[in-house]
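>>> The following comprises the amino acid sequence and a computationally predicted model.
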Amino acid sequence: MKHNNTRGRASAQASFTLVGSLLLLTPPAVAADALTTDSSEDLDTVQVTANRIPQLQNDVLASTDVITRDEIDRLQANSLVDLLQSRNGIEVARSGPMGSQTSLFMRGTESDHTLILVNGQRVANSADGLAHFEFLPLAAVERVEIVRGPRASVYGADAIGGVINLITRGGSEVGQHAEVTLRAGSDGTFRQNAQFSSVEDDTRLSANLHHDESDGFSARDTGSEDDGYEATGAELRLGHDFGQQATLSLGVANTETDYDYDDCYDSSFSASEDCHGEGSQMVLDASLLTHLNPNWDMTVSVARTRDEYENTEAGSDAGRVASTRNEVGLRHDFYTDLGTLSLGVDHREESLDADGPYFTAEGYSVDSRYATGVYGSWHLQQQRHHVTTSLRYDDDNRYGHQMTGGSSYAYDLTAAQQLGASYSSAFKAPNLIDLYSPYGSGNPDLDAETSTTAELFWRLQQHHWHLGLNAFQTDIDNLISYEGADFSPINIDRSRIRGVELSSGWQGEALSVNLAMTWQDPEDRDTGEQLKRRAQRFARLDADYALDDWSFGATLRGSASRSDTDADTYTDTRTAGYGVVDLRTSWQVMPNVKLSAKLDNVFDREYQLVNGYNTQGRYVEGGVTFFF
């Protein structure tokens, strides 16, 4: 057991004031938040997530971030959660060490309101609708594309708060290349990763193997034993160009996890710390891009995701849940003098099975569903005017149909400044547990959660520095809540989130400084209370300096206090704010050897992201990477 205390409101104010003070010392920075490149390179950065088509970062009207492989390596992040923590509009709440249950809140929306993709394919569990971050290893990721704000009119259900798309490593340099990374850290942590790529003529092949393990620490602040974690995975991707006419992409990934956790119950419903779980996920995907003519592209894609979880609680079998998702999509993109027109259709089928001593005799009364969506979008750039509009119709065989849309307009005030606005609608489909829970408390009459979002944005981009400001308001209706002795889900709640995001930074030849700050008011409109586990203010500052073969960096993360539920009494409480400092360094010893080390939570700050659950104390890690 490590951290079990909280601090008062003054702690939150002090930590946020420190970040604010650093802002005054920071030159202005990125509108589009491409954090690791020079401004001129920002203009050339291509992202595909916002509208499902390749676009220059500067032409995308949505609020976006692109995190490159270089930044992932430079920050030495251990997980996607660590990489995303406190970035613009993003908060995470992890209930313990690596492998613990984790919630991600984007722009104050619910934890299942952010659509998580890998190479454009959904990876959330079909049962609870949540992405399990232990299945998303950073070792295999080439870049992370983040879109803040609703994208339901492009992707369909679940993208109320935004979209996070992990693009895996595929090989880009001609020839054969390999790298092996070995790292060791506190709490008995060991990480190994091997990456290989081959690019010859029109064929690209890449493979990634990774293994992480840690003794961890006690998840609960009342616990007495460490909760460990282990994950092993492999990814393989193959791409081939058929001349100038078509490109084929194939991928397979599999990850298996083994983890301990606290607060489970044995067959007599006595609380226990002796909790253990195992999980696995396999993702298969294939796509074929065909250039029908110079102005017409067609893309066909298929994907299959299978995940399974099995828990043993207090030495007894607590149950197994497995889910399968099959997807197929067809999209046509037309490039004309009047802009780019995209038309598409996709179909998704989900099924699951479950068994265990706590399930009802009949299990899931319905164990599958399917949804079909038809969508179109139009993107126009004429002189100083930029327009994007999209419309989508979704039909689900369990809860009916939804129509969503979105429109954005921006005007170039000068060659360096842009002012714009957008308005979009979105929805979240009830998950299969909500609809047909095997525990006997499902509600098949649930409606989809619906939302509308309005946003204003201003961007300034110069050669070495950027500045971006976004203001937004999201209204969500029909939020699913759990009522009664059996915690049956019903549509009852409403919420409203108003917020402002500021991005700022500087990219010089040796020094880079990047800052993200978010002010928001996430409100439960029925009670007037602050939404649980979401702060009204949080920020992140990254600073790095390169000197010959050395690099040095620091990150400061801060958050104000949050509303929460007491883990022991189940009454309303508040979790104190915090400020954490991380340090890092690396040394390119020779062209094929690189050493790196980091010190997280330098001052061993004791804080909690979820009431009653510990976070990582001071943590030291170092490693070596060999390039071949």
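On my side now, so go ahead.

>>> switch to C-alpha atoms for all contacts and neighbour counts from now on
Fine.

>>> what residues are up against the residue nearest to residue 250 when sequence neighbours are not counted?
Spatial nearest neighbour of residue 250, chain neighbours left out: residue 286 (4.5 Å); criterion: Cα to Cα, 6 or more residues apart in numbering. Shown in contact with residue 286 (Cα atoms under 8 Å, 6 or more residues apart in numbering): 248, 249, 250, 251, 301, 302, 303.

>>> switch to 10 Å and redo it
Residue 286 sits next to 119, 237-239, 248-252, 300-304, 328 when contact means Cα atoms under 10 Å, 6 or more residues apart in numbering.

>>> got it, and residue 465?
Neighbouring residues of residue 465 by Cα under 10 Å, 6+ apart: 27-31, 38-40, 504-508, 512-514.

>>> let's see it at 7 Å
28, 29, 30, 39, 505, 506, 507 (Cα atoms under 7 Å, 6 or more residues apart in numbering).

>>> of all the residues you listed, which two lie farthest apart?
Spanning the widest gap among the contacts of residue 465 are 28 and 39, at 11.9 Å by Cα to Cα.

>>> More neighbours: these two, which one.
Using other Cα atoms under 10 Å as the criterion, residue 28 and residue 39 rank with residue 28 on top: 25 against 22.

>>> ok so, going back, looking at the contacts of residue 286, spot the one nearest residue 607.
Distances from residue 607 to these, taken by Cα to Cα, are shortest for residue 119, at 34.5 Å.

>>> burial of that closest one, as a residue count?
So residue 119, with other Cα under 10 Å, has 19 neighbours.

>>> take the one below as the second:
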Amino acid sequence: MKQKILIILLFPFIGFSQQNNSKTTDSIKTSNVFILGEVIITNHQNKDTLNRITSKTMESQNKMEVSKALNMLPGVSLTASGPRNESMVSVRGFDLRQVPVYMDGIPVYVPYDGYVDLARFTTFDLAAVDVSKGFSSVLYGPNSLGGAINLVSRKPFKKLEYDGSLGMINENGYKGNINIGSNFGKFYVQGGFSYLDRNSTKMPSDFIPTANENGGQRDNSYRTDQKISFKIGWTPTEKSEYAIGYINQQGEKGNPVYTGTDTQNSLLLKPRFWQWPNWDKESFYFISNSAFDDKNSLKTRLYFDRFKNTLDSYDDATYSAQTKAYAFKSIYNDYTYGGNLEYNTKFIPENDLKIAFHFKEDVHRENNLGEPVRHFTDNTVLVGIEDIYKVNSKFTLIPGVSYNIRKNKDAEDYNSTTKVISDYPSADASDAFNAQIGLFYQLHQDQKFGATVSQKTRFATIKDRYSYRMGTAIPNPDLKPEKATNYELNYTASLFDKITFQTALFYSSLSDAILSVSNVEPGKAQMQNFGKAEYKGIEAQLDYAVLKNLSFNANYTYIERKNVTSPIIHLTDVPNTKVMGTIKYSPIKILLLIASSEFNSSRFSTSYGTRVPDYTLLNLYASGQISKNFSIDAGINNIFDKNYSLVEGYPEEGRNFFVTLRFFNSN
């Protein structure tokens, strides 16, 4: 206990943020950002260390998954769906249905339920990850109720750039990647390949064995993920650019069995023996920016995204037979296509005006093996306007408004008794208005103040409206959009070229929240626009370059979430308090040492009150450059082998290590 208290007390005094050391090491890495793939309101946003993680930071602390990279930011909490072995995040209390994920501004979230397993999205080929919280650009499109997450790819700036790595994780995991790019002036190409394979994760040594888990190596926790990405671009003029991109992700994973003690959890007596033999995604996209003159331009995004996965439910832990009533093979074969146009004009003095049009069609196709395929199709359209009005040299006003409409084209029901497919009753189109305004004031060169208000919405997903949830729910095709009004006050100050302090106060009021209402019919629930909730909190970050070779960072998040409609039903998965700190020390030019620590308070794991306890983690990393083009990285995560969970019954990994050989010419 004394050890935990000591670590927590040290948090305000330790840490390092490589994002904020942009004048030194990180300035080189951020030059590889594919600017055409960014979605930002003002240019200063891409330097905001409250909301951006760069490739250098992700590499230095071995953040191989997007979810774990995002967890380094204040206001973001690492979460998980234990029963599905999915890694996710919450942004100021909003989940991934309400904070959609994009790749270079193109939506990549799953059409059926709006979620995405961020463990399947590795960071090896990314230049940066941006998070917009509450006040996000209307140019992202619909459903950004609580913000948006944008994964920004790389762009080469030299005739030849390459970097890559080969590494080992514990004694049974391997990783490797390579990125190669070339810029020929008006043409450029960028490609990447990555591979990540783990036979299993390691349980903490003090884990007490249960009926479904004996400790040691976590049963059924294997994973394999590989990704190929390619982009070719043309820049005929300084202000015009055209790029075609392709991404192919292929993954498979096991699903560890519930090991908890919650007697109200059905998985205690009826465990799931699940495996995912494929979780595959393929994306084609075209992005362009055409400048007509110095004041007018048109940006275009066109995309086609395919998602396929298979879920196998087995009889028992041998994962060999599918004969029981609960065993099945579920197949998803989805695709999305769409595009958006953004017309940008500076014709009106002191105004930077953007008019946007978005179209998106989501197609979900599902069936169990031996059953016919059911089809679901949604069309979504958005028209939006956003302006940056510079009132004077210090004061900027940013209003935005959009109209969104979603129409269901196909929705098929299946009767497993009669083996007949029929159409669900048609539902009316669902529409919503979004509006926001931001006021930003430059107090002087080193201090900035901002205040924002945004009203955002989220359309109900196909799963929200049509899923029977394995026989426990009644579909509700007429669900209305959720609504949230988000308020924020933020402040940034720089002192003596050594200290940067950033903070934000936030408050969100939700209405028409989509919640499951029990016993609408005996023993069956239904998703309804039933809920009201309030989220409020503070986030802060302090960066201090103590010496040329020593710097630290600490960030802090506090959030309260209140279920106004039903206070006895708890809001899950988000800790009230998260504190992170990292210290960086380079005793000699070729050696970098990093220590990081993280504290999370307890969180509710179920709506009826099951909690997982607080935890503190300590990690150590080292990187040594052994020649001009090679370095060796090594590290230990969870040094004290803490037995902790994000979801009750699903322990996280115990002490683990990695060793990586890196090669590069672009650093």
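Good, I have the coordinates. Since we're looking at a predicted model, the values are computed, not measured.

>>> Tell me which of the contacts of residue 465 of structure 1 persist in structure 2.
Compared against structure 2 with both residues aligned by TM-score structural alignment, their matches' Cα atoms under 7 Å, these retain 505, 506, 507.

>>> any chance you could map the strands in the stretch 151-300 of structure 2?
Ranges of strands in the stretch 151-300 of structure 2, per DSSP state E, counting those that start in this stretch, are 161-169, 173-183, 187-198, 223-237, 240-255, 274-291, 296-313.

>>> Output the contacting helices and strands for the next helix or strand after the last one.
It stands for strand 296-313 of structure 2. Scanning forward in sequence from strand 296-313 of structure 2 by DSSP states H and E, the next helix or strand is strand 328-345. Here strand 328-345 of structure 2 touches strand 296-313, strand 351-368, going by 3 or more Cα pairs under 7 Å, 6 or more residues apart in numbering; DSSP states H and E.

>>> The first one against structure 1, how far on average?
If you overlay the two and look at strand 296-313 of structure 2, the average distance to its match in structure 1 is 0.9 Å (mean Cα distance after the TM-score superposition for structure 1).

>>> quick one: that strand aligns where in structure 1?
Counting by TM-score structural alignment, strand 296-313 of structure 2 falls onto residues 296-313 of structure 1.

>>> Quick check: the residue nearest to residue 250 of structure 1 vs residue 120 of structure 1, distance?
To residue 120 of structure 1, residue 286 of structure 1 is 11 Å away according to Cα to Cα, to the nearest Å.

>>> ditto for residue 146 of structure 1
Residue 146 of structure 1 is 12 Å from residue 120 of structure 1, by Cα to Cα.

>>> For the two, list the residues in contact with both.
Common neighbours of residue 146 of structure 1 and residue 120 (Cα under 7 Å, 6+ apart) are residue 165.

>>> Which one's more surrounded, those two?
residue 146 (24 against 18).

>>> returning to that earlier point: columns distance to residue 314 of structure 1 and secondary structure on top of the contacts of residue 465 of structure 1, output as TSV?
Formatted as TSV, the contacts of residue 465 of structure 1 follow (distance: Cα to Cα, whole Å; DSSP: H, G, I helix; E, B strand; the rest coil):
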residue	distance to residue 314 of structure 1	secondary structure
28	54	coil
29	51	coil
30	50	coil
39	55	helix
505	50	strand
506	52	strand
507	53	strand
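
>>> Of those residues, keep whichever come out buried.
28, 29, 30, 39, 505, 506, 507 (16 or more other Cα atoms under 10 Å).

>>> so where do the strands sit in the stretch 451-600 of structure 2?
Going by DSSP E, counting those that start in this stretch, the stretch 451-600 of structure 2 shows strands at 473-474, 482-495, 499-521, 524-547, 550-563, 577-588, 591-600.

>>> Quick one: the residues in structure 2 that stretch 194-202 of structure 1 pairs up with.
Taking TM-score structural alignment, stretch 194-202 of structure 1 hits residues 178-186 over in structure 2.

>>> How about the matching stretch, which residues are buried there?
For stretch 178-186 of structure 2, by 16+ other Cα under 10 Å, it's 178, 179, 180, 181, 182, 183.

>>> Stretch 389-398 of structure 1 too?
Those would be 389, 390, 391, 392, 393, 394, 395, 396, 398, for stretch 389-398 of structure 1 by 16+ other Cα under 10 Å.
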